[in-house]
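Q: Sequence and predicted structure are below.
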Amino acid sequence: MKLFNKVASLSLAVVLTATLAACGSTKTENQNPAVSQSPAATQSPAADEKIKITMWSQFSDPNSKDGGFIGFYKALEATKAKFPNVEIDHTGIGGEAYKTKVKTASAADELPDIFFSWGGGFAEPFVAANRILPLDDLVKDGTIDKLVPGTTDNFTFDNKLHGLPTNIDTANLYINTELFQAAGAKIPATWDDLMADINILKDKNITPIALGGKDRWPAMFWNSILDIRMGGTAAVNAALNKTGSFNIPEFQEASRKYKELFDSEAFGDNPLGTSYDESINMFLTGKAAMLYMGAWVNGQINAPDSLVKGKVDVVKFPTLPGGKGNADEWHGGSGATFFINANVENKDRVWEVYKYFMETMAKEVFIAGSGSSAWKGDLGDTSKVDPLAIKIGQLSANATGFSYWWDQMLSGNDTESMFGSLIKFSAGKISPEEFNQELQSKINPGK
């Protein structure tokens, strides 16, 4: 697999879009797989003939205030209205259960027609098993020209495009300005600022930072951004793509900074026993002053009934002393998509539904305040776009680099190895140096 990482073009993507701005079966149980490959079987029925498309996603709660969920369900309903002769049978599965389900279905060749996935290492097994329909010929209908450059990189394997993007997501540092003002803290721009704020907030009995370490990936976000600030996105991406090393001085220093946060109790008393939902609730109820999280939380922060609505600002993550990375390098990018099953029936009609849904979801997620659109063109009425989303777009407009979520960039076994080492390190069972040595030996052995 060759995974392209064109940082410069993705930076342009944000310039173009973010200045305004955040996861049934392909054949019946008795179907002969060989039949689905025959010309007769793949010939699409007439446009007025009823067909059914099965879809799986991680968007399990239609009532969620998460901007990604809001955008998904609005796009789903719009697509159903656009194609009245297409029945879309959607199944939503939340959290880690979705990852398990989609991997199991792939192994059994029982994936639905369209299914949510991440790019990078998570998608590699699906591509290797020929479970995903390549889109190179289909996008020649003009679709490829509608996409912001660089946003398909994480879905391109061996020079073949397998998925379309929806949004450009970034992780951001959220600040409860009311708590900061009450405590006498100032918005942090540097590591020293951040540590000073942590001590000030603790003295006022305010948890400085909400962290849902029980779900592992929120802790990964902190480790990732510290590596980005110390080593830069190019070095981080090289390690993730197995062309570089995790065991370099810059990442070791980043790990020491990570340990310093835990040692100072910046994340409260029990961050590794706190779930993602619990950490978000801590921030939304004013029990924690900071949150480093993806833009999908914008909708929850500024929901009509939110206790912190209008009290939260968003800033670039602080710089680290001696770091090679700069404040315009970001944790995030375009990495979530939906794939089409390689053995899908009615391919041409499914493609029409799929591309409309993807473009519509990109627009609706942006309007919901959870990420810049990866599609060019009119985004409709943006007057009510979440102000945090607009601020994030302004902050990231001059981005010089992106590094996407580690658990999606790494393949399955490597992801679990990374999480195992990270939680062991977070719990203080190994040193910063041992942590980086372990990452290298497990994920990039022999390099």
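A: Received it, and whenever you're ready, just let me know what you need. Residues are numbered from 1 along each chain as shown.
Q: use CA for all of it now, contacts and neighbours both
A: Noted.
Q: how far does stretch 158-171 sit from the chain's center?
A: 10 Å (CA atoms, centre = their mean, to the nearest Å).
Q: Residue 420 and residue 298: what is the separation?
A: 30 Å (CA to CA, to the nearest Å).
Q: Tell me which of these two has more neighbours.
A: residue 298 (27 against 14; other CA atoms under 10 Å).
Q: for the more buried one, what are its contacts?
A: Counting by CA atoms under 8 Å, 6 or more residues apart in numbering, residue 298 touches 22, 66-67, 369-370, 386, 388-389.
Q: of the residues you listed, closest to residue 268?
A: For the contacts of residue 298, the minimum distance to residue 268 (CA to CA) is 24.6 Å, reached by residue 66.
Q: Put this next to the previous one:
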Amino acid sequence: MLKRKAAAAALLALLILMTGCMPDMVRFSPERRQAEPAPVKITMWNVETLDRRQTILQESIRTFNETHKQMQIVPFFYETEAYKNKLRVAMVSGNMPDLFQYWSGESFKRMVDSHAVADVTDLLEQSRDLKRQYIPEALQSVTYDGRIYGFPHTIQRVVVWYNKAMFAEHGLQPPQSWADLIRIIQVLSQKGITSVSVAGKDRWPLLHWFAYINHRLGGEPAFKKTVSRAGDFSDPAFLEAGLKFRELVKNKAFIPGFLGMDVIMAEKAFLAGEAAMYIQGDWVAGKLMEDEKQKNNIGYFGFPEMPGVAGEMEYYGGYAVGWAMSAGSKQREASFEALQFLLDKKERVKYAQASGANAPFLDMPLTRPAAGSAIYDYMEHVAGDRSGFFGFYDQEIEPRRAQLLLDAVVTLASEEELSREEIEAIMAQIR
């Protein structure tokens, strides 16, 4: 009995000794340990592009999340029109994400005026390197009353892309004037070839045509008056633009079934050789110029001039797109750190060289691939082009009139017959 008690006492002493030598993590139960803080979540909304732009952005976000365990970007991507609607609803309900993609113009200004967008002036002052790398005009596009409200991330230019082989086969050259363009359309039509692929279902690609025509006709002053409500779309300038636009319809320029085609369908039709031309922003440069079947066969030209009209030869687009921060975000510091990473030149160079859409920075260290690159050649070409920009019409005016304008352009494109008076009435309804 005494032996048993002695053995038990020895065992107890041994256990106490071992427990005293064990580290705290073993001695204390999991409940007593302090849990590691959960990472800060940064919600980010973007337009769904389903191309290299989205792929590169997702890769950048993944890299950020892997290297910043204390904070994580949670991205969401939405179809363009669905995104615009979701953003409007979120602004009204107060359920904005921390970061979101914007288009500069009246729509964005209204968000600023509604106090839905954070003033980031002081944050940029804290990061002078980021501020100094911007082209000054880029930040001016998101500056209101001397305060900055956005981070532009891309310069956009809408150009006309064309099938080189189709043009060469029929002895055609890129047009210098509107008359040249109409002649090309007529020549192709006589050969049974469709001239233009366009996404009528999405509406805004048709607006590219109308906006360029109006601008080349010298209608920009009238549009600026319309933006400020010192004028409206009943101005004679828009009637003239409508009449010129109708020349495309009369010459059957648009691909059959275009009213039911979205952007993806229109691009596929162009790349399949079903149309000779396609007007779109250079955000599709990577997709078009590196297409496996059409590689080295896709060229581009600026929208032609109108003879006898002292119009501007600017590009449609500009510093039109970027990221902004919600005024209600509780993660401003973390969100800004995420933006600094995504706007780092290393990340923007990857984006530019993959997509063809350059960043609005003073210096972008792009490098020519050893095998050559049509995308690089394009970016080098536009980098040396000092032409200015004019903004996207459906973003420059407020959403309600923008929808009316988009509908009006679809009507202009879809009706077989329209008189001058009917065109005038269509434009006058945009109020």
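A: In hand now; what should we look at? Everything numeric here is computed off the predicted structure, so don't read it as measured data.
Q: Quick check: TM-score for this pair?
A: Once superposed, chain against chain, the TM-score is 0.82 (TM-score structural alignment, normalised by the length of structure 2); 390 aligned residues with a CA RMSD of 2.6 Å.
Q: hmm, back to that, shared with structure 2, which of the contacts of residue 298 of structure 1?
A: Among the contacts of residue 298 of structure 1, the contacts conserved in structure 2 (both residues aligned by TM-score structural alignment, their matches' CA atoms under 8 Å) are 369-370, 388.
Q: how near is residue 176 of structure 2 to residue 302 of structure 2?
A: Residue 176 of structure 2 is 9 Å from residue 302 of structure 2, by CA to CA.
Q: okay, these two: which has more neighbours?
A: Neighbour tally, residue 176 of structure 2 and residue 302, criterion other CA under 10 Å: the higher count belongs to residue 302, 18 against 15.
Q: After alignment, which residue of structure 1 pairs with that one?
A: Aligned by TM-score structural alignment, residue 302 of structure 2 pairs with residue 316 of structure 1.
Q: Tell me the helix or strand right after the longest helix seen in structure 1.
A: Looking across structure 1 with DSSP state H, the single longest helix is helix 347-367. Later in the chain than helix 347-367 of structure 1, the nearest helix or strand by DSSP states H and E is strand 372-373.
Q: what's that next one aligned against in structure 2?
A: So strand 372-373 of structure 1 sits over residues 358-359 in structure 2, by TM-score structural alignment.
Q: Isn't residue 212 of structure 1 up against residue 271?
A: Yes. Using CA atoms under 8 Å, residue 212 of structure 1 is in contact with residue 271, at 6.1 Å.
Q: Next, show the common contact partners of those two.
A: Common neighbours of residue 212 of structure 1 and residue 271, counting by CA under 8 Å, 6+ apart, are absent.
Q: how much space between residue 194 of structure 2 and residue 188 of structure 2?
A: 7 Å.
Q: Trace residue 241 of structure 2 over to structure 1, please.
A: In structure 1, the residue paired with residue 241 of structure 2 is residue 254, using TM-score structural alignment.
Q: so that match, which of the three states?
A: Of the three states, residue 254 of structure 1 takes helix according to DSSP: H, G, I helix; E, B strand; the rest coil.
Q: and it, what does it touch?
A: Counting by CA under 8 Å, 6+ apart, residue 254 of structure 1 has contacts 223, 226-227, 229-230.
Q: In helices only, show me those.
A: Secondary structure from DSSP H places 223, 226-227, 229-230 of these in helices.
Q: Which of these are buried? Put it as a PyMOL command.
A: The PyMOL command for the buried members of those (criterion: 16 or more other CA atoms under 10 Å) is given here:
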select buried, resi 223+226+227+229+230
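Q: wait, residue 239 of structure 2 sits on residue 422?
A: No. Residue 239 of structure 2 is beyond contact range of residue 422, at 9.8 Å (criterion: CA under 8 Å).
Q: And the strands in structure 1, which stretches?
A: In structure 1, strands defined by DSSP state E lie at 51-57, 86-92, 114-118, 156-157, 160-161, 164-165, 167-176, 207-209, 288-294, 312-315, 329-333, 336-340, 372-373, 401-403, listed in chain order.
Q: Quick check: which of these is buried the most?
A: When you average the neighbours per residue for each of the strands of structure 1 (mean count of other CA atoms under 10 Å), strand 372-373 leads with a mean of 34.
Q: Mind giving me the packing neighbours of it?
A: Applying 3 or more CA pairs under 8 Å, 6 or more residues apart in numbering; DSSP states H and E, we find strand 372-373 of structure 1 packed against helix 7-17, strand 167-176, helix 347-367.
Q: Between the ones you listed, which one is closest to residue 126 of structure 1.
A: helix 347-367 (18.4 Å).
Q: Please state the offset of the closest one from the chain centre?
A: Averaging C-alpha positions (CA atoms, centre = their mean) puts helix 347-367 of structure 1 18 Å from its chain's average.
Q: buried set for it?
A: 347, 349-351, 353-367.
Q: ok, now which ones touch the closest residue in space to residue 143 of structure 2 that isn't next to it in sequence?
A: Nearest in space to residue 143 of structure 2, with sequence neighbours left out and distances taken as CA to CA, 6 or more residues apart in numbering, is residue 149 at 6.2 Å. Going by CA under 8 Å, 6+ apart, residue 149 of structure 2 touches 112, 117-121, 142-143, 324-325.
Q: Just name the closest of those to residue 184 of structure 2, please.
A: Closest to residue 184 of structure 2, out of all of the contacts of residue 149 of structure 2 and judged by CA to CA, is residue 142, at 39.6 Å.
Q: Show the contacting residues for the closest one.
A: Residue 142 of structure 2 sits in contact with 104, 148-152, where contact means CA under 8 Å, 6+ apart.
Q: What lines up with it in structure 1?
A: In structure 1, residue 142 of structure 2 lines up with residue 155, judged by TM-score structural alignment.
Q: From residue 394 of structure 1, how far out is its match?
A: If you go by CA to CA, the gap between residue 155 of structure 1 and residue 394 of structure 1 works out to 26 Å.
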